[in-house]
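J.: Please work out how this folds:
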Amino acid sequence: MKSTIYKFIALVLFSTLAIACGSSPAGDKQAQLDSLKQQQASIKEKIELLEKEIALENPTATVVKAKDVGAMEVTTRKFDYYVQTQGRVEAENNIMLSAKGMGVVTQVYVKEGQSVAKGQTLAQIDNSVLVKNIESMKSQLELVTTVFERQKNLWEQKIGTEVQYLQAKTNKESLEKQIAGLNEQNEMTKIKASVAGTIDEILVKVGENIAPGMPAARIVNTTELKLTASVSEAHVTAIKTGNKVIVSIPELKKDIEARVTFVGKNIDMLSRTFPIEVSLPYYEDLRPNMSAVIKVVFQTEPNAITVPINIVQELNGEKIVFVVQSDGKNTVAKKRVVTILGVYNGLAHVTGVAAGEKVVTVGYQGLSDGQFIKL
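T.: Prediction:
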């Protein structure tokens, strides 16, 4: 059988040389090269076939050189299916503060980037007239209160008339209400933080006129962040509150695991998407308006057969891997057609191979069906 191989090789080589020599020296050299390569591939294929036949007829023969490969055993594992979309980081508390009073700004007490507490005064509108009126009324209130206390004592002793007592009481209560009203107006001249957070923008300056409703400052609380995104209506039944989410922040080169906290009920007429929100854990470098890629897990296969996606090759329109087969004497690589059900994190969930089988993971390039291998 071995002599048959050599005779076959010699015959092919002789034919090849005859063809090459018969060509015109000025002929198409590229065509000759292509022809020789085709013949070389054909020779290689026929040699491999003959070597396999020899090995089967005589297992002790040393004709075939096995290819060194690496392999891994196929196991089952949990595999997540997800839908991927784009999202944006937002602050739970991103508040634009506006003025409640009218007047000239006399003081700005904070700077951009400064942390502030809830209720802290950020800026002051001119309140000098109000303060004077309040002080004047407080002086009047002292007098009216003294008169009321005396009338009350007299009335309790049955001295004086009830009208005098009631008049003194009314005067006192009226002034107290007026002072309370002025104090409320005075509070409206102060621009205060409605939540704790960081001053992101200051929109007023000392000396500027401001009116009710005009924006004065923006406060952002970066300790409570969320991610907002839109998901195709095709997944409306799969995405639910509590679904696991993998959030990838390109700027931070970080993946964050979180959960869906809100699923919108309304489908956008133009984009045919619905909104979702994801509550994010605190990270120092996480900022509002950062972009993110989110993967929402909508199905989990607990016992999936997975293989590295890079070992799956395409041949004649089919996805294939090579599995290791051994009869105790010879070990060969067998082509196995697989179907990819899903891909995630470098792994493919497939059908076509079984747990416990070994798939070739190193040296799979260039393997042919039935080729002898060595692990």
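J.: hey, let's count contacts and neighbours off CA atoms from now on
T.: Fine.
J.: how much space between residue 232 and residue 244?
T.: 17 Å (CA to CA, to the nearest Å).
J.: The two - which one has more neighbours?
T.: Remark: of residue 232 and residue 244, residue 244 carries more neighbours, 21 against 16, as counted by other CA atoms under 10 Å.
J.: Going along the chain, name the helices of the stretch 101-250 of the chain.
T.: Along the stretch 101-250 of the chain, counting by DSSP state H, counting those that start in this stretch, helices occupy 128-156, 162-187.
J.: got the angle between the shortest one and helix 128-156?
T.: What it means is helix 162-187. For helix 162-187 against helix 128-156, the angle by axes from the mean of the first three to the mean of the last three CA atoms, to 10 degrees is 160 degrees.
J.: just checking, what packs against helix 162-187?
T.: Helices and strands touching helix 162-187, by 3 or more CA pairs under 8 Å, 6 or more residues apart in numbering; DSSP states H and E, are helix 128-156.
J.: I have a second one here; can you model it like the first so I can compare?
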Amino acid sequence: MNWRKIAAIVAGVALIALVVFKLKNNKEIAVNKVYQYESEKPIRIDADKLQYGYINGDLGFTGTFEPYKESKISAEQSGKINRILVDVGTAVKKGQTLVQLDNSLLNLQLQSIMVQIEGVEKDVNRYTVLSQADAIQGVQLEKAELGLKSAQVQKATLTEQISKTTVKAPFDGIITAKLNEEGAFAAPGIPLLQITDISQLKFTINVSENDLKHFNPKQSYAITSDAFPDVSLEGKELMVGSKANMGSSFPIQFLVRNTPDLRIKSGMFGKAILNLEQNKKGILIPGTAIIGSSSQPQVYLVKDGKAMLQNITISERIGNKALVSSGLNEGDVLVTSGFINLFDGANVSIKK
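T.: Below you'll find the predicted structure:
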């Protein structure tokens, strides 16, 4: 056999052996890197020992403050902006002039129609005298009177147009946005300013269907601001949503009167404090500890070092907690976190 062929065969065998070795080595590395779950190894969890207690009626529902009234102001009449008399942060009163548009051409037209009215009024007076003396036909007087009425309508139209070149505040509030500048062209529908009224605020919370029963129409509730917890506010219920939102909760809105110095701002967070006016004795567990379905809620209990599934009955949900009426006893150890890889009968160890 040719020595070159022998060398090629030997090289090929060596290459195959090298590839096999490399693949085997890579497999061992991959196996070592892959997490090997050990079903007998205890799973680390957090747990609490359950006990009966009195549940007071104070509940807090987080919400957001919004302005009671807010509007973008635009002109009803087209024209060049001559003056903007306010700036962002300016407090304004209802009826206060905010923007003045150019009305010089309209004023000239009004002067022209006033001259016309003056002449037609003289014609009417003269024709009235002549008509009474049968010196002219009555139709001439009628035409003069119709001409006067037409001129008066034109005067009223121009006066209304001129009044609309002055943009006024629709309600008391604070200018929160300046959306145009002097010298620009204003037209109906183009916002010039934004005015916000925070003397009163809307406060909106979202509650679960189980908590809806705690709220009554037109009733007042205590509202607090996260930024100013010492400020006591009162909110009167305005609206309860008739349709659940994306989070399967229902919006409830309150009307809140702001402090005299308008300390509470739009966009701040707060809480609606609900007093159930009753104390209940029972076992209250965190909602995060509950698994299973809504029709059959379950929890994990720790018994003899193992996690055991337990069916429970929930009598009431209060905020993010649940009041359990059956399935749990005082002294039971409840798993509160560490549910990853947890299963019925798993060995567990409680974190210290």
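J.: rewinding a little: tabulate the helices of the stretch 101-250 of the first structure (JSON lines), appending distance to residue 277 of the first structure.
T.: Shown next, in JSON lines, are the helices of the stretch 101-250 of the first structure (distance: least, CA to CA, whole Å):
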{"stretch": "helix 128-156", "distance to residue 277 of the first structure": "46"}
{"stretch": "helix 162-187", "distance to residue 277 of the first structure": "37"}
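J.: Which one of those helices lies nearest to residue 197 of the first structure?
T.: helix 162-187 (21.1 Å; CA to CA).
J.: so that closest one matches what in the second structure?
T.: Mapping helix 162-187 of the first structure onto the second structure (TM-score structural alignment) gives residues 138-163.
J.: Columns mean neighbour count and distance to residue 278 of the first structure on top of the helices of the stretch 101-250 of the first structure, output as a markdown table?
T.: As requested, these are exported to a markdown table (neighbours: other CA atoms under 10 Å; distance: least, CA to CA, whole Å):
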| stretch | mean neighbour count | distance to residue 278 of the first structure |
| --- | --- | --- |
| helix 128-156 | 15 | 47 |
| helix 162-187 | 16 | 37 |
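J.: Can you tell me which of those is nearest to residue 88 of the first structure?
T.: Across the helices of the stretch 101-250 of the first structure, residue 88 of the first structure has its closest neighbour in helix 162-187 (36.8 Å, CA to CA).
J.: Mean distance of that closest one to its aligned residues in the second structure, please.
T.: For helix 162-187 of the first structure, the mean deviation from the second structure after alignment is 1.2 Å (mean CA distance after the TM-score superposition for the first structure).
J.: longest helix anywhere in the second structure?
T.: If you go by DSSP state H, the second structure has its longest helix at helix 3-33.
J.: To residue 77 of the first structure, which of the helices of the stretch 101-250 of the first structure lies closest?
T.: Counting by CA to CA, residue 77 of the first structure lies closest to helix 162-187 out of the helices of the stretch 101-250 of the first structure; the figure is 63.1 Å.
J.: could you measure the closest residue to residue 124 of the second structure other than its chain neighbours against residue 154 of the second structure, distance?
T.: Excluding the flanking residues, the one nearest residue 124 of the second structure by CA to CA, 6 or more residues apart in numbering is residue 144, at 5.6 Å. Separation of residue 144 of the second structure from residue 154 of the second structure (CA to CA): 15 Å.
J.: Same check on residue 59 of the second structure?
T.: Separation of residue 59 of the second structure from residue 154 of the second structure (CA to CA) stands at 64 Å.
J.: and what of residue 24 of the second structure?
T.: Separation of residue 24 of the second structure from residue 154 of the second structure (CA to CA): 99 Å.
J.: I'd guessed residue 305 of the first structure sits against residue 77; true?
T.: Yes - here residue 305 of the first structure lies in contact with residue 77, judged by CA atoms under 8 Å, at a distance of 6.8 Å.
J.: what about those two, which has more around it?
T.: For the pair residue 305 of the first structure and residue 77, the greater number of neighbours falls to residue 305 (21 against 13), based on other CA under 10 Å.
J.: Secondary structure of the more buried one: a strand, I assume?
T.: Yes - counting by DSSP: H, G, I helix; E, B strand; the rest coil, residue 305 of the first structure is part of a strand.
J.: Leaving out the residues flanking it, which one is nearest to it?
T.: Leaving aside its sequence neighbours, residue 305 of the first structure sits nearest to residue 76 (CA to CA, 6+ apart; 4.9 Å).
J.: quick one: contacts for the one you found?
T.: 303-306, 355 (CA atoms under 8 Å, 6 or more residues apart in numbering).
J.: roughly how far apart are the residue positioned nearest the centre of the first structure and residue 275 of the first structure?
T.: Among the residues of the first structure, the one closest to the centroid is residue 247, at 2.4 Å (CA atoms, centre = their mean). Separation of residue 247 of the first structure from residue 275 of the first structure (CA to CA): 16 Å.
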